[in-house]
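Visitor: below is the sequence, then the predicted model.
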Amino acid sequence: MITANNLTLMRGGDVLFESSELQIFPQHRVGLVGKNGCGKSSLFALMRGQLQADTGNLQVPSKWRIASVAQDTPALDQTALDYVIDGDQPFRQLQRKLSEAEKNGDGHLIAELHDQLGAIGAYDIEPRASSMLAGLGFTQTQLKNPVKSFSGGWRMRLNLAQALMARADLLLLDEPTNHLDVDAIFWLEDYLKRFPGTLILISHDRDFLDEVCTDIVHIEHQRLNSYRGNYSQFEAQRAEQIAQQQSQYEKAQAMRQHLQAYVDRFRYKASKAKQAQSRLKAIEKLPLQAPLRAQSDIDFRFFEPQQLPNPLMSLRDAKAGYGDTIILDAIKLNLVPGTRMGLLGRNGAGKSTLIKLLSGDLTPLAGERNVSNGLKIGYFAQHQLETLDLAASPLLHLQRMDATASEQSLRDFLGGFGFSGDFATRAVEPMSGGEKARLALALIIYQRPNLLLLDEPTNHLDLSLRDTLVTALQDYQGALIVVSHDRHLLRTTVDEFYLVADKQVQPFNGDLDDYHQWLQQQAAADTKTERKSSITGKNDRKQQKRVEAELRKALAPLKNKVKKYEDQITRLEQQLTEIELQLEDASLYEEQNKGQLDTILARQAKLSNELQDLEQSWMEAEHNLTEKQQAIEQQGSA
């Protein structure tokens, strides 16, 4: 069992949690939730022994094996399959001992080691790893590819698979769905529900938490608060607690006012002085109750569109792609006011390409894209944050869009997105990714779009902000097209699904559960095809070489962009590590060094924000690279 007693942890002078108690029982699956920056990742570092508590203690059983996802993946020549099998350290240890025993000709030890390997199921380890990689989206042919041949996003999937292969007593997963599409998320849910050890995961995916978790630990107001049940059950329990807290506060305030009224009336009257003094003491003894705290100061809505032409846009036998590469063919869509469409499809099938075609960022390679007069598109792209002027403030962004609006009206609008007071006039550059995402949404909403195109809009948003976005989208009166791996967002905001697969865009007759079944059928069909191909041994080398040459030529600029971001991230992480070492110097916290400490903390905050933005840019570049790579591979295999 994991226990925390009187636990306090500070980072850079900020208290993350203090005087907290916690118990996590073996084989429970715990969701760790809370606002960004509340200390979730730091709690993981405590459990791994990478941080020390400031007061109190956190105890993890000493014999427990802990596994978590590596953040870096070296460019190895080792195959993807072997890299993942490395996660099973007991197997690798026995394998090394067996190799040594065979060299020494120690027959007795060889027999003993074979027995031990059999006892841990070592002889089915390759099928187990292969099945795991297939669930995470890898094809059978990719398993023999070297690790260095994969892009960063796919390497993160390899790291996740390696962590899942570990025979862990405690598995720590920090946002494991960030690099996954919906089909891989479905697989991971099923896997984690069968995981025999203790699981603690950080996630902003409500459906994922609901499916996997048996308990929730919520970090709020510098406390660790435990709840039994999944995320939806946690919300219900917490809402009841908040209601009780508010009721107690109101009762205490009423009693306080009643007693104070008596004191104010009679405190200077001699015959009532003792009673007044008695009531003053009663007021002092009343328990201090906190009023209900608002969950968030962010509450926005979409404006009613100024026009709703019908239809808004139509595609007629349109083709979409890049250069000579056709990704989508014969697209037929008719978007009218009230359209609320979610796009489904495997990673790289062309969902983002379709969104770009609808937005006008891509011109049809053939066919027609017809738009109505009065069409106004609001497009939230995966790279949307890069379009912001880092030197400008939120207020200046809006003033550039509407020079006739009063400053107060613009400030009132920005206040709904959390940009109030001086925050509205600060530069965008030091803002976090979540703050930039809110600003990008604000700029889109202000334009009163009648067609809203959203491509992964929740990547930077925590759970409370996702809920705010869902509420706003439910009231939106224009047409809506959404690409998202957030199933709660899809379930609650769209009325119909379209499937993007095999270069086609077709209505999908079903819901997300039906899509899950479709994915399973596709995976089974793919496995059957790959096995058949493996048995026949037929392979068109000329075609393969052509595809590889085309891949290298087309992907070089995208790979260079990904590499640039990775190098920048590495440099920032090194600088942050140096700052953390500086902050361990106790003399920094003495009064005479306050100025130096403030400078270091400010630099740490600035670098952390820069790192978060770079990581998002890296993720977006990775997505574009993967989509382009899979599109070319599909074309080559057609």
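Guide: Cool, the structure landed. Numbering: from 1, shown residues only.
Visitor: please make it C-alpha for all contacts and neighbour counts, starting now.
Guide: Noted.
Visitor: can you map out the helices along the stretch 451-600 of the chain?
Guide: Counting by DSSP state H, counting those that start in this stretch, the stretch 451-600 of the chain has helices at residues 463-474, 487-493, 512-536, 541-583, 594-637.
Visitor: same question, the stretch 151-300 of the chain
Guide: Using DSSP H, counting those that start in this stretch, the helices of the stretch 151-300 of the chain run over 152-165, 182-193, 206-212, 231-266, 273-285.
Visitor: those helices: which one's closest to residue 626?
Guide: helix 152-165 (8.0 Å; Cα to Cα).
Visitor: just to revisit the earlier point, distance to residue 257 and mean neighbour count added to the helices of the stretch 451-600 of the chain, as TSV?
Guide: Listed next are the helices of the stretch 451-600 of the chain as TSV, based on distance: least, Cα to Cα, whole Å; neighbours: other Cα atoms under 10 Å:
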stretch	distance to residue 257	mean neighbour count
helix 463-474	35	18
helix 487-493	44	18
helix 512-536	54	13
helix 541-583	47	15
helix 594-637	43	18
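Visitor: dropping in the other structure now:
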Amino acid sequence: MEAEIQAQIPNIDPIISQYSIGYLDHASKQYVAEESPESPLDEALATITALLISASGDFSVKNESDIRKLVEKFVAKLGSDGTNGEQRQMPFAPKRLDQSLQVSSQRNISSTLGLSGTGVDLEATNARKVESKVDKKKLEKAERKIRAKQEKKVMKNVEYEASRLLDQPDEAQSYEEFFMAVNPLQLGGDSASKSKDIKVDGIDVSISGKRILTDTNLTLAYGRRYGLVGQNGIGKSTLLRALSRREVSIPTHISILHVEQEITGDDTPALQAVLDADVWRKHLLAEQEKISKQLAGIEAERNGLADTSKDAVRLDHEREGLDTTLSDIHAKLSEMESDKAESRAASILAGLGFSTERQQFATRTFSGGWRMRLALARALFCEPDLLLLDEPSNMLDVPSITFLSNYLQTYPSTVLVVSHDRAFLDEVATDIIHQHSERLDYYRSSNFTSFYATKEERRKTAKREYENQMVQRAHLQAFIDKFRYNAAKSSEAQSRIKKLERMPVLTAPEAEYTVSFKFPDVEKLSPPIIQMSGVAFGYNPQTPLLANVDLDVQLDSRIGIVGPNGAGKTTVLKLLIGALTPTSGLISQHPRLRIGFFAQHHVDALDMSTSAVGFMQKTYPGKTDEEYRRHLGAFGITGMTGLQKLELLSGGQKSRVAFACLSLTNPHILVLDEPSNHLDIEAMDALSTALNNFQGGVLMVSHDVTMLQNVCTSLWVCDKGKVEKFPGDIKAYKKKISAQADAAGVAAAH
């Protein structure tokens, strides 16, 4: 055939002729169903004929006819294959079974519930999925170039087929679709008997080309609560997202849920949204109702049939399979304690600050912060085998953090939480995982306080061992260099060479990670500085938010404001800085007073398209690049970080930029709304130290117990329209909240 093609088309590339023969031969061996109207050879004939015509460059009718005859001759030879022209068929062609087989009745196969009566062997589907690494933008560009070239040619019967990757829609899965894809439901007793410990060796995680983890091991013992800590930008959130999407190979019988984004608001009541979060419970209840109706229909059809009839046997077999599936569903619903679902969901919502009335509000009526709470409530309600929490305290007030801490202490499954709240980690974590240097270090049976002490001891020991070895190596090397070629000392030199080779190679310990904040000195002002007297405010005149607020801030004030979300804490701060006007009362300020305000959503004030240095030049002009970089360095933004686009920085790094900008205003009073959000533990320590050394006044709204305890000397509670001084510290306030919550729980139980 190849010789005939070359005779017909003398200048043809041998690769094209070989490809044509191989294509036709492959098509001749394809399976052909009996009812198929067209053989694969028919399609191959048209394709190869058009290809050879194009390769010849001669589009005359005569040449086209000669090439088509040549291809048809070869196809006829392949199609017959010595069987009188009969098409090849696979020896194992599919056959229809005499009777249906209920796979779900086979108890040795794990059933992933879809439609009733179907079964999937999860062990066979547990292989790691390989996702496409193709850059779609580059692929589209290449496809446009190829198509433009093809359009210049006059080709008959040939249509260029673009890459199918371009036709694949971008993933936009709903919550239910993602939940069911990540957490396949397994019925029967097999999944319950499997270990839920997680041990994955040699994992690599990267994002945007940056390596987060390299050949490290992930070990999570079932029932333990792990605190994941590490400096800002190290990749903790990236690791959680990789786990939640099973990009790290975690067995499918272990359910996973990640609280990362707020839920989408709609008309669903908050309580129902929490109940619907357990997708498999909802699906199982629907399947239970469906199968019950099917069984009732079978029973009605079965009545009146003789036991030995063919239809009766068929119906009995179907009923047996449905009974087995229904039994598995009942067992799973019982395991989920489905009958207690509504009361448990209501209890979780109440603990997170949702009153009985607010639990019936549509989810679209809640703000972003409250929707984040709903997302947390949904995760706690689902009670997955592995619960992933990313900075949960950022969206909660002190009462809700207290509830969450108490709730997690009795959580029956595994928890992996990223948090920079020392007090929260001390109360919740049973173990600490330290992420650094592209690896994970484990501190078992350690809360945060004991971890910190152990980590420092490990670092000092590693540094001491490294320095001692360097001294020893230098001593050996000096002897070797001096006597290597001395005949009398050559044996001793060789001995030292071998000793040097046997010594383990120690890597230099990491430099100690330190951050320092520094606020500028301020000139003294004579009191009064800021006074609020009988202040009242309401966004709606019919529903006042605050009434009779009296607050006095001086240069030596260290005031912390706490209270439930929505009580008006941020409103108090905005009234104080003049961003809001009170409906009644008086707010007076010193005429030369400068106030520095750190907003909870400070990122909104930054230009993400420019660098920190560029933003400062634009917003606070008058200094050189070097001066801006030096100023950023005082807040932990060092090296080239200040020249990177702000959108590339982590949340903690953006917070440091905001603090650096704040200090450029040279304020007398710092008014801070949730200043600890996104900061790592070292940065929070640095901020606490800087605030204590600051010569001006500090007024902050915060949920971080450690910062309130380290900085604030006065605690005020904002609740029920009042702002009143609390007679005690933050620990006493938490005890009071816990006691009130326990009393409310007892009252609800009765």
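Guide: All right, it came through fine. These figures come from a predicted structure and were not determined experimentally.
Visitor: kindly provide the TM-score of these chains.
Guide: Scored against TM-score structural alignment, normalised by the length of the first structure, the superposed chains reach a TM-score of 0.73; 526 aligned residues with a Cα RMSD of 3.7 Å.
Visitor: got a markdown table for the helices of the stretch 451-600 of the first structure, with distance to residue 204 of the first structure too?
Guide: Output for the helices of the stretch 451-600 of the first structure, formatted as a markdown table (distance: least, Cα to Cα, whole Å):
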| stretch | distance to residue 204 of the first structure |
| --- | --- |
| helix 463-474 | 5 |
| helix 487-493 | 11 |
| helix 512-536 | 19 |
| helix 541-583 | 23 |
| helix 594-637 | 15 |
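Visitor: so which of the ones you listed comes closest to residue 133 of the first structure?
Guide: Nearest of the helices of the stretch 451-600 of the first structure (Cα to Cα): helix 512-536, 11.9 Å.
Visitor: angle of the closest one against helix 182-193?
Guide: Orientation check (axes from the mean of the first three to the mean of the last three Cα atoms, to 10 degrees): helix 512-536 of the first structure against helix 182-193 gives 90 degrees.
Visitor: what sits up against helix 512-536 of the first structure?
Guide: Defining contact as Cα atoms under 8 Å, 6 or more residues apart in numbering, one finds that helix 512-536 of the first structure is touched by 140, 141, 183, 186, 487, 491.
Visitor: is it true that the fifth one touches residue 207?
Guide: Read that as residue 487 of the first structure. Yes: between residue 487 of the first structure and residue 207 there is a contact under Cα atoms under 8 Å: 6.5 Å.
Visitor: who are the contact partners of residue 369 of the second structure?
Guide: 262, 395.
Visitor: any idea how far the aligned residue in the second structure for residue 375 of the first structure is from residue 624 of the second structure?
Guide: Aligned counterpart of residue 375 of the first structure in the second structure: residue 593 (TM-score structural alignment). Distance, residue 593 of the second structure to residue 624 of the second structure, by Cα to Cα, to the nearest Å: 27 Å.
Visitor: just the helices in the stretch 101-250 of the second structure please.
Guide: 136-152, 175-182, 190-193, 236-244.
Visitor: cool, and the stretch 301-450 of the first structure?
Guide: Per DSSP H, counting those that start in this stretch, the stretch 301-450 of the first structure carries helices over the ranges 351-359, 394-401, 407-415, 433-446.
Visitor: and residue 480 of the first structure, which of these is closest to it?
Guide: Across those, closest to residue 480 of the first structure is helix 351-359 (Cα to Cα), at 11.2 Å.
Visitor: what span of the second structure lines up against the closest one?
Guide: The aligned range for helix 351-359 of the first structure is 569-577, by TM-score structural alignment.
Visitor: after superposing, tell me the mean distance of that stretch to the first structure.
Guide: Taking mean Cα distance after the TM-score superposition for the first structure, the mean distance separating stretch 569-577 of the second structure from the aligned residues in the first structure is 1.1 Å.
Visitor: ok, and what's touching that stretch?
Guide: Contacts for stretch 569-577 of the second structure (Cα under 8 Å, 6+ apart): 530, 532, 561-563, 580-582, 587, 595, 597, 671, 673, 701, 718.
Visitor: from the contact counts, what lies against the helix or strand encompassing residue 317 of the second structure?
Guide: Using DSSP states H and E, residue 317 of the second structure sits in helix 310-336. Counting contacts by 3 or more Cα pairs under 8 Å, 6 or more residues apart in numbering; DSSP states H and E, helix 310-336 of the second structure is packed against strand 186-187, helix 279-302.
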